[in-house]
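> let's see this in three dimensions:
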Amino acid sequence: MLAEVVFDLPLGQAFTYAVPAHLAVAPGQRVLAPLGGAVRAGLVIALAEDGATRVKPLAGTLEPRSILSGGQLDLARWIAAESCSPLGSTCAALLPPALPTEPMAAAPDRPAGPAELPELLVGADRVARVRQEVDRHPGGVLVLTADVGAAAEWAAFLAPAGLAVRLDSGVGDRERWRAWNSLAGGGRRLAVGTRSALLAPVPHPAMLVLIDEHDAAHKPPGAPRLHSRDVVLRRATLEGGRLLLPSATPSVEMWWRADHGRARLAPADPARWPAGSVADTRGLLRREPLTPGLARATQDALAQGRRACLLVSRLTSTLACDDCGAVPRCPECGLALAFSRVDKALSCRQCARRHPAPDTCSACGGRRLSPFGWGADRVEHALHRRFPRARIARYDPDATRGARLETQRRLAAGADIVVGTRGALRLFPPASLGLAGFVTPDQLFRIADFRASERAFALMWAAVERVRPDGQVVIQSQHPDHYAIRAVLSQDRDEFYKHELRFRAELGYPPFRRLCRVSVRARQEPSARALADACGRRLREAGLTVYPATPDRRGLAWRLVVKGPADLPVRVAQAVAEPPTLPRARGIIEVEMDPVD
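Below is the predicted model:
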């Protein structure tokens, strides 16, 4: 008997080994096998009759039986193919560490049931609705969150008695393995985890829940290089289970699916919305971060004994006219051009075209073009001057770590005014603030990313949900008529998605076409450039749109952005895998499907 084995290595192939007579192995089982002068852990993906003449034997098994069923293995194969990732690395990222001394339940094959449409839960009661659906579901439930902190919160919320098992890096290896084993054996029915739990064997019939599917954190760096949304959609289709997607602001891709009958938008009563206003800041905010409207709203919140949260952005890598708010955009891609302070130049991160930084605004002729904005520290100092008796704290989890972050969290917990980036919203439960103010949200719209408006919309909506119905929302903007701002203040999701889908259709962005980022690295600049050119040539021959390659500062790493139809992963994999015209030995090729940054 022969076994095909894959390893957690950047290799796209399986290796064949002889199965010794004293070993019983099956597909989906973890084994030990010699490779490259060492014994490594691998995963059996197939068995075949003995036909090879000279192959090495397996060294042993890591576990007494398979950890993956046939259906789970098929799903892992799909993930690897769709993300252009090695199957071995994909499985290693989605499995708990092996514990050979622990008793192990068999991985059951789940019978497939009738497929149901994914259900979008967008109402203010979506959290309570999830708990209700979990309590009434007769089978197993897998709840997936974007990060470890959210996993801990949801586990405590859904199962106060500790009946939920966790599958994320916030718990130890032994606890993760036992959680997986208890699900496979049917001893537990509720699991909460992050993307590493995507293959968790919850009892049949399974219900999948993906919390805040619009969050880019559902696709962190590393294997598997695929958004959790795509995986749960595929899993729900294969297994026929229910899929709930609770999110106040679904991704544009999921909203498009609902528009086309491929998902169901659950009916929901609108939440009570606070009063909102927009302050036009064109030509303002040169010396003070607060307009009179936002200053009055802050004073009102303090007078009423309510808390205020002022949100800022630390992203200042684009130019904008201080007089009219216009932003230089790429004529080809429609994205905001990134500004380099070193080169004093503008460049498109999509097509790599470069332009000299202008001296005047092309829209109004103004001469005040600036990449700078109001960061958290500058706003905090300005607030201390204006409101000297208020307790003011800064909370910036996007740029702070460790003990300093904990100090910020402690001070923010007792502050009247909290100044922070988007992560500061995690400090406040729904309907708890007297005021949510956006100091410079225009920087969010100017990010050189086609998802800039979508992410700004999601952030503003999340902030408004944290304001009391009798509170206030003030948005300071040089683009007061932006459709994302209008949609948030009017509580009209359709308004936003209608404009956003039109923009993406016109320029060929997802969900209408797919994107891919191909990165090449080499030890010498000529080798890296040659490999990038060869990849670009092969990708163009495959009929794909390939933007010019862009290097890093040393020229040892190059990046190509590729645009194509739904079968983009297949075309890219074929183009970069063929060795005859690619100098593979001189470099490394990495593929990132559907990049989120």
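
> could you use CA atoms for every contact and neighbour count after this?
OK.

> any idea which helix is longest in this structure?
In the chain, assigned by DSSP state H, the helix with the most residues is helix 525-541.

> what does the helix or strand just after it rub up against?
For helix 525-541, the following helix or strand on the C-terminal side (DSSP states H and E) is strand 545-546. By CA atoms under 8 Å, 6 or more residues apart in numbering, the residues outside strand 545-546 that reach it are 536, 539-540, 560-564.

> beyond strand 545-546, next helix or strand please.
Assigned by DSSP H and E, the successor of strand 545-546 is strand 550-551.

> what number of residues lie near residue 128?
Residues lying near residue 128 (other CA atoms under 10 Å) number 12.

> that one in helix, strand or coil?
helix (DSSP: H, G, I helix; E, B strand; the rest coil).

> for it, what are its contacts?
Residue 128 neighbours (CA under 8 Å, 6+ apart): none.

> quick check, residue 471 in a strand?
Yes: judged by three-state DSSP, residue 471 forms part of a strand.

> report the separation between it and residue 275.
Note on residue 471: its distance to residue 275, by CA to CA, to the nearest Å, is 7 Å.

> which one's more surrounded, the two?
More crowded of residue 471 and residue 275, by other CA under 10 Å: residue 471, with 24 against 17.

> I'd say the more buried one and residue 432 touch.
No: using CA atoms under 8 Å, residue 471 is not in contact with residue 432, being 9.1 Å away.

> who touches residue 506 in this structure?
Counting by CA under 8 Å, 6+ apart, residue 506 has no contacts.

> another for comparison:
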Amino acid sequence: MPAYVSVAFDVPVDRQWSYRNPDGLDAPVGSRVEASLGRRTATGWVVATGDEVDFDPSLVKPYLRLVDAEPLFGPETLALASWLAGMYFCSLGEALSAMMPSAEREGRRKAGAQGGADSGSFDDVRIATAPLSPSDEQQAALAAVLSKRAGRWYLYGPTGTGKTEVFLEAAEATLAEGRGVIYLVPEIALTRQVEDAVRNRFGDLCSVIHSGLTAPKKLAEWRRVLRGEARVVVGARSAVFAPVKDLGLVVLDEEHEGSYKSGSSPRYHARQVAMRRAASEGARLVMGSATPSVESWRLMTEGGIERLSLSRRLAGGDMPSVEIVDMRVEEGALSKRLIEAVRAVKKEGGQSILFLNRRGFSYFWSCKTCGAELKCRHCSVGMTYHKERARLVCHYCGYQAAPPSSCPECGSLDTGWAGFGTERVEEEAARLFPDMTIARLDADATSRKGVLERTLDDFRDGKIDALLGTQMVAKGLNFPGVRLVGVILADTTLNLPDFRAAERAFGLVTQVAGRAGRFVKGGRVIVQTYRPTSPVLARAAAHDAAGFYGDELAVRRELGFPPYSRLLRVTVRSKDAGQAKSSAAELAGRVAHAAQGGAVDVLGPAECPIAVVAGNARWQIILRSADPAPARSALAAALAGWKAPGAVYVEIDPDPVSLL
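Reported below is the predicted structural model:
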């Protein structure tokens, strides 16, 4: 029995603490212990054991309690945690705490609790689907995936072409090989259809792991997976860490989704973790989307991932027609064309979805004559209007300019600020369609238990004529009665001050359009915009993905943005605005000094586009390099020996998906 254990705690300190095994106890690697840490008691992870320590043994205290009768992870998970810590600038303890069920809450539960049949349960949402014979394309895609025991594939095709069935068939074949499966979905509240399909196919072999589970249920499910009782794990981002035995397949559905990126430390991306696990454990990785990320599209075109294409909608519908409406000649939030279309669909007995993208900025500068927007002369990204300063600001490099009195493109004096608020759209819809039942589906609805499921059921049953939704209506919802989708304002995404703005706009319009006409021919999509000549919207309207990605990759290559570079974002925040600004400037200077002579561009410091969050002023520094190693080294050197003032916090985000 080893005398000592090395324990990692969920603290931002890159070290472990040594403790002694009390008489009669033996804490194995992978178990949790409760121990004194400074003046408090904390739960940590045992990451090593031994009979010696490299300092006076009399100073080593015993830990207070062994939490787990059996380890919660093995060598593979520990190796993954070490990689995660190095990749995402966090401690080993922070990495393990992000990967494992919550230590503090679950450690006080019975360690050996068994998971019942409902341990990973979810509220059933009925699905309007019928068994379909696999198409030739589906059979070819499945054969390609199963032709190798390991590799990377991308299942690409419009919504409704049967990607989910290929995923499920691949999972079934993997189980037949005696290997396990992880099936990742972007947001668990929106993917109950996938959960239901997996549960129906695999029964008790399925485990659902996500943040909505209570602490004891999540721990029970984790142990079921660890014991090999559950061999198919379905879940959102954190399920990528599930301790699946003999991992043979990782599915990453809707790969383009930004929710696969963690918003708190460690800021990992599930796609990168999935790639790491598949490579190190000899598993297949199959990703899929109707709108791949630009990074994945480049990998497909250059041979880094094998593309498997699906082109035919299987439920009888065809791709909808997409009409772009010029809002410069309209007065309200809903155009005449959209109003007429909603009323016509109601008369036909169909349903409509009205999509309003709440993310982004409510106000942006726009020429009402030619539709031009202002871009930074240095960064070629949209500039943000700061009303309190009456200035346009670039949040990449800090460049500022006064709003022009006339359009620099066409000289028109008819310029101003564009944007719709959600309240305005709701009020207009209620006034314009008094004989229709309209429901709203947004984050507020999902926060109240049962409201989301009830709304979706009512819409599926035809009790609701029109669904006013935010981004969640673009993500995997599948309703046979939807014949019309209206995009209230595409510009809120197009004008984001982010180099990914075009990618997001194309993806959102394409994904939302995919909700229309899946089961009937003649589906319609109406896209409202102040930029009717936008090439991004033109590509989306023509269902021309290849053209869009070709255009976007050319722009990214010219400007040196991902996927032709790697970004490392540093955010400095404080409730003291002056300290946030000065600390960001000081740190940026240190980074620039450390990066001298290296292949690293240091952009900023500049205010974050969302300059204040929860009372904290926010500034950002962006490191850009062809390879991530030089930027990481420069930042590590800059941080060495530097301590931010007590009221200042520094956040590090490798490969950010958003710079807001």
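
> quick one on the thing from earlier: now do the buried residues in the longest helix of structure 1.
525, 527-536, 538-539 (16 or more other CA atoms under 10 Å).

> isn't residue 31 of structure 2 right up against residue 45?
Yes: using CA under 8 Å, residue 31 of structure 2 is in contact with residue 45, at 6.0 Å.

> the more surrounded of these two?
More neighbours surround residue 45 than the other of residue 31 of structure 2 and residue 45, with 30 against 21 (other CA under 10 Å).

> now the more buried one, nearest residue through space, not along the chain?
residue 32 (4.7 Å; CA to CA, 6 or more residues apart in numbering).

> the one you found: neighbour count?
Considering only other CA under 10 Å, residue 32 of structure 2 is surrounded by 27 other residues.

> residue 347 of structure 2 -> structure 1?
The alignment partner of residue 347 of structure 2 in structure 1, by TM-score structural alignment, is residue 303.

> what's the local residue count around that match?
Neighbours of residue 303 of structure 1 (other CA under 10 Å): 9.

> how about residue 145 of structure 2?
24.

> which SSE is immediately downstream of the helix or strand where it lies?
Using DSSP H and E, residue 145 of structure 2 maps to helix 136-146. Using DSSP H and E, the helix or strand that follows helix 136-146 of structure 2 in sequence is strand 151-156.

> the aligned partner of residue 276 of structure 1 in structure 2: what's its closest spatial neighbour, skipping adjacent residues?
Under the alignment (TM-score structural alignment), residue 276 of structure 1 pairs with residue 321 of structure 2. Nearest residue to residue 321 of structure 2, sequence neighbours excluded (CA to CA, 6+ apart): residue 524, at 5.0 Å.

> looking for the alignment partner of that neighbour in structure 1.
Using TM-score structural alignment, residue 524 of structure 2 pairs with residue 472 in structure 1.

> do I have it right that its match meets residue 432?
No: using CA under 8 Å, residue 472 of structure 1 makes no contact with residue 432, being 11.5 Å away.

> residue contacts, the residue nearest the centre of structure 2?
Per CA atoms, centre = their mean, the C-alpha nearest to the average position across structure 2 is that of residue 259, at 1.6 Å. Neighbour list for residue 259 of structure 2: 186-187, 237 [criterion: CA under 8 Å, 6+ apart].

> ok, these in structure 1: which stay?
For the contacts of residue 259 of structure 2, the subset whose aligned partners also touch in structure 1 (both residues aligned by TM-score structural alignment, their matches' CA atoms under 8 Å) is 186-187.

> by neighbour count, which of the contacts of residue 259 of structure 2 wins?
Ranking the contacts of residue 259 of structure 2 using other CA under 10 Å puts residue 237 first, with 26 neighbours.

> can you find the partner of that residue in structure 1?
By TM-score structural alignment, residue 237 of structure 2 lines up with residue 195.

> same thing with residue 467 of structure 2?
Aligned partner of residue 467 of structure 2 by TM-score structural alignment: residue 418.

> you'd agree that match is in a strand?
Yes: counting by three-state DSSP, residue 418 of structure 1 is part of a strand.

> distance of it from residue 290 of structure 1?
14 Å.

> then residue 59 of structure 1?
Residue 59 of structure 1 is 68 Å from residue 290 of structure 1, by CA to CA.
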